[in-house]
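Asks: just to be clear, the model below is a prediction. Sequence and coordinates:
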Amino acid sequence: MATSPDMQAEIATAPASLAGPVGVLPRQDIRKLVHCGMVRSTSGAFSESQYQPASLDLRLGHKAYRVRASFLPGPNKSVAQMLADLTQDEVSLEEGAILEKNCVYVVELMESLHELPATISAFANPKSSTGRLDVFTRLIADRSGAFDSVAGGYSGKLYAEISPSSFSIKVRKGSRLNQLRFRRRSSGQEEAEGFRVSDRELREVHRHTALVDGPATIRNGLIFSIHLGDAEGEIIGYQAQRFTDVIDVDRVAGYEIDDFWTPIPAKRKRLILDPHQFYILASKERIHIPPAFAAEMAPIDPAMGEFRVHYAGFFDPGFGVAADGVPGSRGVLEVRSHEVPFLLEDGQVVGRLAFERMATEPDALYGAIGTSNYQGQALKLSKHFRS
């Protein structure tokens, strides 16, 4: 994307205009990064719907590379160099294409980064709808030794690694599977440290603005538990079927639930997870993320059980707000058991939310923008399925 003299002047003054409090950047500051040319698009333009309260939706580019294995380029290689060695096939996404389950693909994204300030780093996560389809998606940057992380000062392309697990999916140029958020730190602060809200601060926040619809258990973050029913026969989750049709990720409310999922009725307030099966379940707690904070579902301690409870675990400011002030949205959990069957019981602790401060409050909260598909949710599948 060419830069005009006016934009070049904007870029020259960008470090001053992007200074401010430490924390997760709100959407109005992400707009500044775009306006200054530090976040660019191969299309030359951004859609308004890409701007979430605390993140930017990323769009797939025109080609997918099917690769032999997942990889990280490491400090001395670009992703393109790795693709030259590992690519098995190239698939055009211009008119749409199917990404087969249990295969690994890499797609260059339409968005790229250019001379980020050294004090602003970026972190990615799958979108909620992506995780609920059991699509494993991670961001890769050139010369990087970690997924989903981009160091301050980075200039270069961005790529998505995509590996569908339960369903084959159809995608196209412009499809959105993951999102990027930005953290601003002080000059003496470590890149990924010092952002998490302490338990003491979190208890104080809960006293003023309820984080859950009941007593808050706060221990290295906000603890949440599994909901497995209040009455016999209540639908408490869904298990992915093994042999289904393809799901078009851009088709909203286009599929019948029963064609892809097996409903799970409550039975004695317990559930045995089958090995290597995928489930959609819900938290017992109803959650609220205040405007000055964002939250991320932290990985479960392996000592707590042989299962994983999230793929897309980022919660925007404003998630779960209700008119009466009581937290109004359950956390929907993407659950996969590992090598052995595992018994869950109602109320069992399955994870925690780690809170971070926003640098400033967003100019629009989750639920107030047109892409807030999961505000007020109870147990809910991805937006692709009819209620």
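Replies: Looks like it arrived, so ask away.

Asks: please make it C-alpha for all contacts and neighbour counts, starting now.
Replies: Noted.

Asks: show me where the chain has helices.
Replies: Secondary structure of the chain (DSSP state H): helices located at 5-12, 14-17, 27-35, 79-86, 128-131, 199-208.

Asks: so which bits of the last one are buried?
Replies: Buried residues in helix 199-208, defined by neighbour count with 16 or more other Cα atoms under 10 Å: Asp199, Leu202, Arg203, His206.

Asks: just the closest of the residues you listed to Pro341, please.
Replies: Set against Pro341, the nearest of those by Cα to Cα is Asp199 (33.2 Å).

Asks: the structure to be compared is supplied as follows:
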Amino acid sequence: MSDNNRPGILPNQSIETLIAQGSILSEDRFDADQVQPASLDLRLGSRCWRVRASFLPGRHTVAERIRDVAMHELDLSKGAVLERGCVYIAELQESLALPPGVSARANPKSSTGRVDVFVRLLSDRGPAFDDVAEGYAGPTYIEIAPQTFSVLVRRGTRLNQLRLKRGAPERLRIENVGVDLSDGIAGFRARRHAGVIDLDFVDGHDPRNFWEPLLPRGGELLLDPGEFYILASKQAVEIPVLEAAEMTPIDPSVGEFRVHYAGFFDPGFGTDEAHGKGSRGVLEVRSHETPFILEDGQTVARLVYEPLTERPTRLYGDLGSHYQRQGLKLSKHFRAWGE
């Protein structure tokens, strides 16, 4: 890692140094595109368990808790369908031996959130989902709970990502994110009882079998309770090359809905330097128990910006991305609407 000891998010070259030092380990060799500008994609291992309840490890290891709640085991080396409405725990190929002063936080990948698959990282004796304590040494697991669609996964499928940080980075600023409900197709609502989505099959699904387009009138959209929506931000999102951001839900007192999944935005997203000027944030929205009317431009989430320890040697989109320069866009698993 850099000799710079200031608090911040670690860029790709620092993550690669941690891998070389053995602070991040993997059962298989790391993929060439696994390290992103300020995050590391995590890959499913071979073993997965259908469990009767979610849990936090607390005083236990994850393996100990799995023995208490497992219903049956699945072999992901052969591929397996994870059914909507069920909860699963899977081993990840990556394990950690973090050095002093370095902690981590996980989040769903963009493509995971956009198909309404709820995922959270688990670590041994961890008191919270997704947060990995400074200096943690041990395996990592992922909780997977498909909400709308059943999904096909296999060993190596990437559902979440890890952001590593030194110390406690300051929050540089917080920006409100509004929703775009202007004329034309302003979003998509998930169809219930659709088929299975293969999460490794890119551009391979007809979106009309899984989504219906939304055509708001007068800049308003009525959210139905329990339905899942894909919408876009009103404003363009730009992440400077020395910063990273995380999208967080707004205070629930502001409205009876929430942006269902937090999300990482890597440095360079939406910037002219990375050829992404004008990129919008895609929002995964779910209403609560009561119908709720959204208005064009209404705040639905917030972007929290934090500094990197140093400039990354790669920017978002350098390895290819389905989401740079995006407007309203479904996940990479679907062909473009109307094709």
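Replies: Sure thing, it's come through. It should be emphasised that the depicted structure is a prediction, and the values quoted were computed from it without experimental measurement.

Asks: TM-score for the pair, please.
Replies: With the length set by TM-score structural alignment, normalised by the length of structure 2, the two chains reach a TM-score of 0.96; 336 aligned residues with a Cα RMSD of 1.5 Å.

Asks: circling back to that earlier point, same list, the buried residues of helix 199-208 of structure 1, but as TSV with distance to Leu344 of structure 1 please.
Replies: Putting these into TSV (distance: Cα to Cα, whole Å) gives the following:
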residue	distance to Leu344 of structure 1
Asp199	27
Leu202	28
Arg203	28
His206	28
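
Asks: between those, which sits nearest Arg357 of structure 1?
Replies: Arg357 of structure 1 has its nearest neighbour among these in Leu202, at 10.6 Å by Cα to Cα.

Asks: quick one: the closest one and Leu353 of structure 1, what's the gap?
Replies: 11 Å (Cα to Cα, to the nearest Å).

Asks: so what sits against both of those two?
Replies: The overlap between the contact sets of Leu202 of structure 1 and Leu353 (Cα atoms under 8 Å, 6 or more residues apart in numbering) consists of Gly221.

Asks: one step back: what's the most buried one of the helices of structure 1?
Replies: helix 128-131 (a mean of 22; mean count of other Cα atoms under 10 Å).

Asks: distance from the chain centre to that one, please.
Replies: 7 Å (Cα atoms, centre = their mean, to the nearest Å).

Asks: try stretch 32-42 of structure 2
Replies: On Cα atoms, centre = their mean, the centre of stretch 32-42 of structure 2 falls 13 Å from that of its chain.

Asks: which residues touch the aligned partner of Val91 of structure 1 in structure 2?
Replies: Under the alignment by TM-score structural alignment, Val91 of structure 1 pairs with Leu74 in structure 2. With Cα under 8 Å, 6+ apart as the criterion, the residues that contact Leu74 of structure 2 are Arg47, Cys48, Trp49, Arg50, Ala80.

Asks: what do we get in structure 2 for Leu58 of structure 1?
Replies: By TM-score structural alignment, Leu58 of structure 1 lines up with Leu42.

Asks: ok, back up a step: neighbour-wise, which of the contacts of Leu74 of structure 2 leads?
Replies: Counting neighbours by other Cα atoms under 10 Å, Cys48 comes out on top of these with 26 neighbours.

Asks: who's in contact with that residue?
Replies: So Cys48 of structure 2 contacts Glu73, Leu74, Asp75, Leu76, Tyr88, Ile89, Ala90, Glu91 (Cα under 8 Å, 6+ apart).

Asks: got those as JSON lines, with distance to Arg29 of structure 2 columns?
Replies: Formatted as JSON lines, these follow (distance: Cα to Cα, whole Å):
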{"residue": "Glu73", "distance to Arg29 of structure 2": "25"}
{"residue": "Leu74", "distance to Arg29 of structure 2": "23"}
{"residue": "Asp75", "distance to Arg29 of structure 2": "20"}
{"residue": "Leu76", "distance to Arg29 of structure 2": "18"}
{"residue": "Tyr88", "distance to Arg29 of structure 2": "25"}
{"residue": "Ile89", "distance to Arg29 of structure 2": "23"}
{"residue": "Ala90", "distance to Arg29 of structure 2": "19"}
{"residue": "Glu91", "distance to Arg29 of structure 2": "16"}
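
Asks: which of those residues are buried, as a ChimeraX select command?
Replies: For the buried members of those, the matching ChimeraX selection, counting by 16+ other Cα under 10 Å, is:
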select :74,76,88,89,90,91
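
Asks: restricted to strands, list the contacts of Cys48 of structure 2.
Replies: Glu73, Leu74, Asp75, Tyr88, Ile89, Ala90, Glu91 (DSSP state E).

Asks: what about the first one, distance to Ala90 of structure 2?
Replies: The span separating Glu73 of structure 2 from Ala90 of structure 2 equals 9 Å under the rule Cα to Cα.

Asks: same thing with the second one?
Replies: Using Cα to Cα, one gets 9 Å for the distance from Leu74 of structure 2 to Ala90 of structure 2.

Asks: what touches both of the two?
Replies: Shared between the contact lists of Leu74 of structure 2 and Ala90 (criterion: Cα under 8 Å, 6+ apart) are residues Arg47, Cys48, Trp49.

Asks: for Arg196 of structure 1, which non-adjacent residue is spatially closest?
Replies: Excluding the flanking residues, the one nearest Arg196 of structure 1 by Cα to Cα, 6 or more residues apart in numbering is Glu356, at 4.8 Å.

Asks: where exactly do the strands run in the stretch 201-350 of structure 1?
Replies: Ranges of strands within the stretch 201-350 of structure 1 are 222-227, 235-240, 247-248, 261-265, 270-273, 278-287, 293-298, 307-308, 314-315, 329-337, 342-345, 349-357, based on DSSP state E, counting those that start in this stretch.

Asks: once aligned to structure 2, how far is the second one on average?
Replies: On superposition with structure 2, the average gap between strand 235-240 of structure 1 and its aligned counterparts reaches 0.2 Å (mean Cα distance after the TM-score superposition for structure 1).

Asks: now the fifth one
Replies: Relative to structure 2, and after both are superposed, strand 270-273 of structure 1 has an average distance of 0.3 Å to its aligned residues, where the measure is mean Cα distance after the TM-score superposition for structure 1.

Asks: check the last one too.
Replies: Using mean Cα distance after the TM-score superposition for structure 1, strand 349-357 of structure 1 ends up 0.8 Å from its aligned counterpart in structure 2, as a mean over the superposed pairs.

Asks: which outside residues touch that strand?
Replies: 23-24, 195-197, 202, 220-226, 292-300, 304, 309.

Asks: same check on stretch 38-54 of structure 1?
Replies: By Cα under 8 Å, 6+ apart, stretch 38-54 of structure 1 touches 1, 11, 24-27, 30, 33-34, 56-58, 110-116, 181, 294, 316-317, 362-366, 369-371.
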